[in-house]
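Q: how would this look folded up:
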Amino acid sequence: MSQTTLTISSKTYSSWSMRGWLLARFAKLPFDEVVIALDDPAMRAEILLLAPSMLVPCLQHGKIKVWDTLAIGEYLNEIKPKAGLLPSDGAARAHCRAICGEMHSGFGALRAALPMNLKGHFPGFKIWARAQADIDRITAIWESCLDTYGGPYLFGSHRTAAEAMYAPVVTRFMTYDVPLSPACTAYCETVMALPEVQEWVDAAKLEPEEVDLLDMEF
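A: Now for the predicted structure:
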């Protein structure tokens, strides 16, 4: 096994695993995957938003161990600065950190009401008012960034850590047929077309059906 590993859980249901994995792939850091089975009680609790702390993703790089998605992103930016996980311009870099942090710590209603499920499709899904408020804030972030930096990514012509942080939201919007503006729809299509995102989605489709409880409507 490589000296670099990334511990993740389900590619179908675990949004934090997807974020950490995309960050490492965007940084072009070779790594081996260590997958924690969905029948592990701690993993089920985490995916169902019941765990007291996040267990995945966790990056082991030589003797250095980094967990928490934001910390992984910052570490990868330090060791792979040319990968462009953060914008080169100082103001844009601060802006990118801010919206990544907002994704990391907020939008609890969206997470609970629209759980990530890459195998599901729920047209006509009823969205709670609090979840809609989160959706409105996210789309306002996207539209502001696209207008400020010119797209097609949130910070211009190059994908950054922001795409890794918001990619699971893109999948949620598709799973639940969330109505979006033309600009946000185009952004979702851009994110879904990323080779790394396609690789993740393709792998998710090959996972066995194991977590029936995650099909419930929160």
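
Q: C-alpha only now, for contacts and for neighbours.
A: Will do.

Q: Check which residues of the longest helix along the chain are buried.
A: What stands out as the longest helix in the chain, according to DSSP state H, is helix 129-149. Buried residues in helix 129-149, counted by 16 or more other C-alpha atoms under 10 Å: A131, Q132, D134, I135, I138, T139, W142, E143, C145, L146.

Q: right, and the first one touches L110 too?
A: Going back to what we said before, that points to A131. Yes. A131 is in contact with L110 according to C-alpha atoms under 8 Å; the separation is 4.5 Å.

Q: which residues touch Q60?
A: Going by C-alpha atoms under 8 Å, 6 or more residues apart in numbering, Q60 touches Q3, T4, T5, L6, V66.

Q: Scan those and report the most crowded one.
A: L6 (23 neighbours; other C-alpha atoms under 10 Å).

Q: That one - that's part of a strand, no?
A: Yes. Remark: L6 belongs to a strand, assigned using DSSP: H, G, I helix; E, B strand; the rest coil.

Q: What separation is there between it and D32?
A: 6 Å (C-alpha to C-alpha, to the nearest Å).

Q: What of L76?
A: For L76, the distance to D32 - C-alpha to C-alpha - is 16 Å.

Q: Would you mind telling me which of these two has the busier surroundings?
A: L76 (22 against 14).

Q: For the strand or helix carrying L110, which residues meet the burial criterion?
A: Here L110, judged by DSSP states H and E, is contained in helix 108-113. Residues of helix 108-113 classed as buried: A109, L110, R111, A113 (neighbour count, 16+ other C-alpha under 10 Å).

Q: Could you verify that Q60 is part of a helix?
A: No. If the criterion is three-state DSSP, then Q60 is strand and not within a helix.

Q: what's the helix or strand for M18?
A: helix 15-26.

Q: Would you do the same for the sequence below? I want to compare the two.
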Amino acid sequence: MKNRIQKAQVIFLFSTIIFTGFLTSPVIAGLEGPVVDAISYYNQAVDAASEGSIDEALILINKSLEIQPDFYLAQVTKASLYSQTGRHSQAEIILNEAEKTHPDNVYVLTAKASLYLETGQYKKAIEVAENALAIDPSLIETWIIKGTAHGGLGQYGEELNASSQALLIDPKNKDALSNYEFAQKGLMLNQSNSNPMKAEKSSLSLSVLFAGVLSAVALQVLFRK
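A: Purely as a prediction, here's the structure:
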């Protein structure tokens, strides 16, 4: 499971951040003033991060947040940048701040659930994911995170249920299918052994999270009051 999360971290941000930048760019049209500047700095940060310049990306993200402190897309992205460099405590602080200004924001909650999953805090990941799903049960990324966390705890029945919910939303989703198959194998192993066992889980790409979370946020109103 540890290797699975470590491999996921490599592409956790970079496979999706360019796509997110493209989505947010059209939002600038028709806007003026500080909002445009905040988005501009954000998009520059996206470019820097996609080129592997994490430090530069953080500088630009901070400039964006100086202009618009409650820009939760930038907050979530900053947290993910910190996560990439192992600064998980700082990432959690940022997401907690984002949650204060954007209570019940499902994208912030899902980002927190992902962070807890990355750091092996599976029970917390499940709790936060369930909070997000209680608000919006259509978030396939959150179902996948919830399922993955259950799998990390050896709770294969719960992982199977969460994966089934994800597959109802997207029957061809590779990560949901991977979780579903893994949960089935785990249940079979437990049935064939008197003592519960944890199955070996192959690497699962968590790129689905920020592909879903960040792109969805980009299509929403960027600044939620």
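
Q: Tell me how the two chains score on TM-score.
A: Comparison of the two superposed chains (TM-score structural alignment, normalised by the length of structure 1) gives a TM-score of 0.35, and 113 aligned residues with a C-alpha RMSD of 4.6 Å.

Q: quick one on the thing from earlier: mind giving me the packing neighbours of the helix holding M18 of structure 1?
A: Judged by 3 or more C-alpha pairs under 8 Å, 6 or more residues apart in numbering; DSSP states H and E, helix 15-26 of structure 1 is in contact with strand 4-8, helix 69-79, helix 161-175, helix 195-205.

Q: how about the ones you listed, which one is nearest I99 of structure 1?
A: helix 161-175 (7.3 Å; C-alpha to C-alpha).

Q: for structure 2, what spans make up the helices?
A: Counting by DSSP H, the helices of structure 2 are 2-12, 14-24, 34-50, 54-67, 72-84, 88-101, 106-118, 122-135, 140-152, 156-169, 174-192, 207-218.

Q: Output those in JSON lines, with mean neighbour count appended to each entry.
A: Below are the helices of structure 2 laid out as JSON lines (neighbours: other C-alpha atoms under 10 Å):
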{"stretch": "helix 2-12", "mean neighbour count": "17"}
{"stretch": "helix 14-24", "mean neighbour count": "20"}
{"stretch": "helix 34-50", "mean neighbour count": "21"}
{"stretch": "helix 54-67", "mean neighbour count": "20"}
{"stretch": "helix 72-84", "mean neighbour count": "24"}
{"stretch": "helix 88-101", "mean neighbour count": "18"}
{"stretch": "helix 106-118", "mean neighbour count": "26"}
{"stretch": "helix 122-135", "mean neighbour count": "20"}
{"stretch": "helix 140-152", "mean neighbour count": "29"}
{"stretch": "helix 156-169", "mean neighbour count": "22"}
{"stretch": "helix 174-192", "mean neighbour count": "19"}
{"stretch": "helix 207-218", "mean neighbour count": "22"}
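
Q: Next, the buried residues of whichever helix or strand comes after the helix holding M18 of structure 1.
A: The first helix or strand that comes after helix 15-26 of structure 1 along the chain, using DSSP H and E, is strand 32-35. Across strand 32-35 of structure 1, burial judged by 16+ other C-alpha under 10 Å covers E33.

Q: Check whether E130 of structure 2 really touches I144, as I assumed.
A: No. Counting by C-alpha under 8 Å, I144 is not a contact partner of E130 of structure 2; they are 11.4 Å apart.

Q: still on that earlier bit, could you dump the buried residues of helix 108-113 of structure 1 to JSON lines with distance to A45 of structure 1?
A: JSON lines is the format used below for the buried residues of helix 108-113 of structure 1 (distance: C-alpha to C-alpha, whole Å):
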{"residue": "A109", "distance to A45 of structure 1": "17"}
{"residue": "L110", "distance to A45 of structure 1": "18"}
{"residue": "R111", "distance to A45 of structure 1": "14"}
{"residue": "A113", "distance to A45 of structure 1": "16"}
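
Q: Can you tell me which of those lies closest to A204 of structure 1?
A: For the buried residues of helix 108-113 of structure 1, the nearest to A204 of structure 1 is R111 (18.9 Å; C-alpha to C-alpha).

Q: Quickly note the distance from that closest one to A183 of structure 1.
A: 23 Å.

Q: closest to I47 of structure 1 out of the helices and strands packed on helix 15-26 of structure 1?
A: strand 4-8 (11.4 Å).

Q: Nice, that's everything, thank you.
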